[in-house]
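>>> Turn this into a structure:
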Amino acid sequence: MSIPVPQDFNKVLYQTLAEADPEVQQIIDNETYRQFSGLELIASENLTSLATMQANGSILTNKYSEGLPGARYYGGNEYVDQLERLTQKRALEAFDLDPNVWGVNVQPYSGSTANFAAFTALIQPQDRVMGLGLPDGGHLTHGYYTAKKKITASSIYFQSLPYQVKKDTGYIDYELLRTNANLFKPRLLVCGGSAYPRDWDYKLLYEIAQSQGAYLLCDMAHVSGLVAAKELNNPFEYCDVVTTTTHKTLRGPRAGLIFFRKDRESDIEARVNAAVFPACQGGPHNNTIAGVAVALKQVIDPAFKQYAAQVRANAQALAKKLGSYNYHLQTEGTENHLILWDLRPIGLTGSKIEKICELAHITLNKNAVSGDTSAVVPGGIRIGTGALTSRSMYEKDMEVVGEFLHRAVEIAGVLQKEAGSKLLKDFVAKATTGDGEGRKLIEQLKADVKDFATKFPLPGVPDTSVIKAPAN
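The predicted structure is shown next:
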């Protein structure tokens, strides 16, 4: 016998989203169409599964669960405890880790939160940190600052000295890193990046860290899916702590994980757990942890290994296509999921190519390249193949994507001439409201991109025929 829906002030609690808030439903529908009709090339994005979305949007969003499994500050967490323990188990299985050696905290809200919690667990305020510099492919949370400003918490609360890539090759300068570590004496050495297209020498990094009595932390957020599939070197062989997001090549919802090695320091588990809660955040988002659990189960499936291998193959195919046009790529290619394209030799900025691509429904991001002096007007763009591979694209399809990107560069040259100025505002004006050849070329590229992209299914949408273009 079903219980009737109440007809009082609680009636709204039983409505669908379309009934309760058609405005938000329309925005979601529009975003669905944007993803379906365009090409997602942002290296830090992916397209997660229908099952992951369903878990992430589940009734678990109702439950508060500060603390750890078996030691919560609220009651009613028996099923949340089961979920969190299952997620921990799957996280260790996904990376083939011995639970006697490694533990994991699955509560961080994001990769940035995971990183700061890890810093909090390992070192003290004003201790010294070395991470790859942002213009050289590192991440903001690895201690980035400018001459005028400390940008993130990692540079505000700790003393930071970045290491760099070699100017001629784009590869990390490990010998200079060793020399500077001898001078700076870091307490924490951070490896991993957000725009570095090569693998890492974890053994050498461990030796450098050991020579200074420093911890070695790997932020594998970008490449964690490739690490799980054994497509790249394994940071767990050498690192003390490994952090990651769960939404990039791992293809889950937006969250973070902290793995910690238990066989080197007996109290590391307690320190990491206390750093996550209560030091850096409140109660975990149980609905998101459920989504992470589902995604990790998919990572363990052999099909994911095929996916990860294809991500790398697609990135290399796209790099080869761009190279055929004689464009300059950082490190002259890639061995992971991303490409860093230096536009400075052809007199363009990342901001201009990003804008043209966005108008043509190609989503990528401007990005600093080694030698840049401004992160606001960087000289490059970053491209990733995780999302396109999730749409079942292969090397032959990367040929088409590479041609689209080449056309975007040619259009930029036309618009720059039409604008008669190198200022971004003049360039954008011509691209969006101009009546010249440049704007017509953008419209044609947009139509071609749409025709190509809509031939591929969109993860999370079982029937793409129901996806409709926005009314406007």
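>>> switch to C-alpha atoms for all contacts and neighbour counts from now on
Fine.
>>> element containing residue 80, please.
For residue 80, the element it lies in under DSSP states H and E is helix 78-94.
>>> Would you indicate which residues of that helix are buried?
By neighbour count on 16 or more other Cα atoms under 10 Å, the buried set for helix 78-94 is 80-81, 83-94.
>>> same question, stretch 318-332
Using 16+ other Cα under 10 Å as the test for burial, stretch 318-332 gives 318-323, 327-332.
>>> now stretch 112-124
112-123.
>>> rewinding a little: any chance you could list what contacts the helix or strand just after the helix holding residue 80?
Remark: after helix 78-94, the chain's next helix or strand is strand 102-105, criterion DSSP H and E. Contact with strand 102-105 is made by 88, 91-92, 257-263, 269, 272-273, as judged by Cα atoms under 8 Å, 6 or more residues apart in numbering.
>>> Could you tell me which of these count as buried?
88, 91-92, 257-262, 269, 272-273.
>>> Tell me which other helices or strands the biggest helix by length in the chain touches.
Taking DSSP state H as the criterion, the chain has its longest helix at helix 395-419. In terms of contacts (3 or more Cα pairs under 8 Å, 6 or more residues apart in numbering; DSSP states H and E), helix 395-419 is packed against helix 302-323, helix 350-359, helix 424-433, helix 437-453.
>>> how about JSON lines for the ones you listed, with distance to residue 282 added?
Shown next, in JSON lines, are those (distance: least, Cα to Cα, whole Å):
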{"stretch": "helix 302-323", "distance to residue 282": "32"}
{"stretch": "helix 350-359", "distance to residue 282": "36"}
{"stretch": "helix 424-433", "distance to residue 282": "42"}
{"stretch": "helix 437-453", "distance to residue 282": "41"}
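>>> between those helices, which gets nearest to residue 16?
helix 437-453 (29.9 Å; Cα to Cα).
>>> want to put them side by side, so please do this one too:
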Amino acid sequence: MHVPALNALTQADPELAALIEGEAGRQHDTLRMIASENYVSQAVLEATGTVLTNKYSEGYAGKRYYEGQRFIDPIEELAVARARALFGVDHANVQPYSGSPANLAVYMALAKPGDTVMGMALPMGGHLTHGWSVSATGAWFRPVRYTVRQSDGRIDFDEVRDIALRERPKIIFSGGTAIPRTIDFPRFAEIAREVGAVLVADIAHIAGLIAGGAHPSPVGHAEIISTTTHKTLRGPRGAMLMSDEQHAKALDKAVFPGLQGGPHNHTTAGIAVALAEASTPSFSAYAHQIVANAKALAAALTDRGFDLVSGGTDNHLILLDLTTKNIGGKPAARALDRAGIETNYNTVPYDTRKPFDPSGVRLGTPALTTRGLTEAEMPQVAEWISRAVDAAIKDDEQSLDTIAGEVRDLLKSYPMPGWK
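Next up, the predicted model:
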């Protein structure tokens, strides 16, 4: 049963309530291994489901365009103060609705249409909003892109520096969506300073690892930090922008009134709760366990003959290249889903297949770790993944159903926030 119980919703809209109950049960019964997903705490669930959703609050604390803010202002101020303390930054803005609008605000604050911007190419592990062609950031600005070495899947900083010196971008983005290795923020900062660019660290995937001390921080290297508040940070679906004092006013103006109206106050409250949770010793232990689990899983998958982009992982993320398995990422991901293992198909660097039918599958350990799984369970997880991929190759649906049953049996011993 969903917790908190959906009593009023079940009475008012039983069809929708049944769908939500079904999704809660699915989340309980599957190994959720999409690297960008997690489980929020009961406290975050409660905060995001409050009457705060009723209130409009255009502007910032103390400078609103609507009255009735005597409780809303302290909530936003609390979230801002917790973000600044947790990450050690001069300034934080907790109003962006999600990661993509947060990154758009960075462009609005720093650049004009047609300016040159630089980021990791999407097929190499970057993000759409780092200047990829189908994104507004690729259409409105002049993007130049760096890659990874084909030999080892690592960022080639000689290439990054050569491109930056030649193209002189106004903004350089570090970070992405499928980077299994530690991001060298000092190297990026050195290159950005050399060419007079502003370095933006997009830490959406690794914010929780940074908060917990399991990944180096970009603070002191990147002038601006963009992040979502879910993923490894384990908060609600929202975003934050953090910066030095020099860029604070321009970023705030870009968020509001540049791109948004009123913030989502219920999300702000959930962010405040998650930031408080992320400041605890138990969260630091959680962040380090995410990495330990990912490393153990990577080793177990390697032992079973899987090819891992860059040969392994330093963080929460593993990118499998299934080329040698003679199966595409899409059918493999669908088979894994039927087997109770939720992943996503993903392009791998220098992929010869199309983006909608790529060669890779992306895995992550944040949600498994929230449920309480440790290194001890990772060989079993790898065994299930291997069996599911083999079953997909053989079109053996019965084996997939068998694995799903074994997964459900294991997860009965691991509680899930939001389900009883």
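>>> which ones among the buried ones among the contacts of strand 102-105 of structure 1 are found in helices?
88, 91-92, 269, 272-273.
>>> what would those look like in TSV with distance to residue 307 of structure 1?
Below are those laid out as TSV (distance: Cα to Cα, whole Å):
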residue	distance to residue 307 of structure 1
88	23
91	18
92	20
269	33
272	32
273	32
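>>> between those residues, which is nearest residue 226 of structure 1?
Closest to residue 226 of structure 1, out of all of these and judged by Cα to Cα, is residue 91, at 14.2 Å.
>>> Can you find the partner of that closest one in structure 2?
Alignment note (TM-score structural alignment): residue 91 of structure 1 maps to residue 83 of structure 2.
>>> Give the equivalent position in structure 2 for residue 29 of structure 1.
Structural alignment places residue 29 of structure 1 opposite residue 21 in structure 2 (criterion: TM-score structural alignment).
>>> With residue 389 of structure 1 instead?
Match for residue 389 of structure 1 (TM-score structural alignment): residue 369.
>>> correct me, but its match touches residue 292?
No - counting by Cα atoms under 8 Å, residue 369 of structure 2 sits too far from residue 292 to count as a contact (9.6 Å).
>>> Of all the helices and strands packed on helix 395-419 of structure 1, which one comes closest to residue 286 of structure 1?
Across those, residue 286 of structure 1 has its closest neighbour in helix 302-323 (24.4 Å, Cα to Cα).
>>> Just the strands from the stretch 1-150 of structure 2, written as ranges.
With DSSP state E, counting those that start in this stretch as the criterion, the stretch 1-150 of structure 2 has strands at 31-32, 59-60, 63-64, 91-93, 116-120, 142-146.
>>> Which one of those lies nearest to residue 264 of structure 2?
Closest to residue 264 of structure 2 of these, according to Cα to Cα: strand 59-60, at 11.8 Å.
>>> Against structure 1, what's the mean shift for that closest one, could you check?
With mean Cα distance after the TM-score superposition for structure 1, strand 59-60 of structure 2 departs from structure 1 by a mean of 0.4 Å once superposed.
>>> again, but for stretch 160-167 of structure 2
With mean Cα distance after the TM-score superposition for structure 1, stretch 160-167 of structure 2 averages 1.1 Å from its match.
>>> now what about that stretch, what contacts it?
The contact list for stretch 160-167 of structure 2 (Cα under 8 Å, 6+ apart) reads 116, 118, 144-146, 191-192, 195.
>>> Please identify the buried residues of that stretch?
Neighbour-count burial for stretch 160-167 of structure 2 flags 160-161, 163-164, 167 (criterion: 16+ other Cα under 10 Å).
>>> Check stretch 391-408 of structure 1 too.
With burial defined by 16+ other Cα under 10 Å, the residues of stretch 391-408 of structure 1 counted as buried are 391, 393-395, 397-399, 401-402, 404-408.
>>> Residue 60 of structure 2 pairs with which position in structure 1?
Residue pairing (TM-score structural alignment): residue 60 of structure 2 is matched to residue 68 of structure 1.
>>> meant to ask about residue 163 of structure 2, not that
So, by TM-score structural alignment, residue 163 of structure 2 is matched to residue 180.
>>> Sticking with its match, tell me its helix or strand.
Per DSSP H and E: helix 174-184 holds residue 180 of structure 1.
>>> which helices and strands does whichever helix or strand comes after that helix pack with?
Downstream of helix 174-184 of structure 1, the first helix or strand assigned by DSSP H and E is strand 188-191. Secondary-structure packing of strand 188-191 of structure 1 (3+ Cα pairs under 8 Å, 6+ apart): strand 128-130, helix 202-211, strand 215-219.
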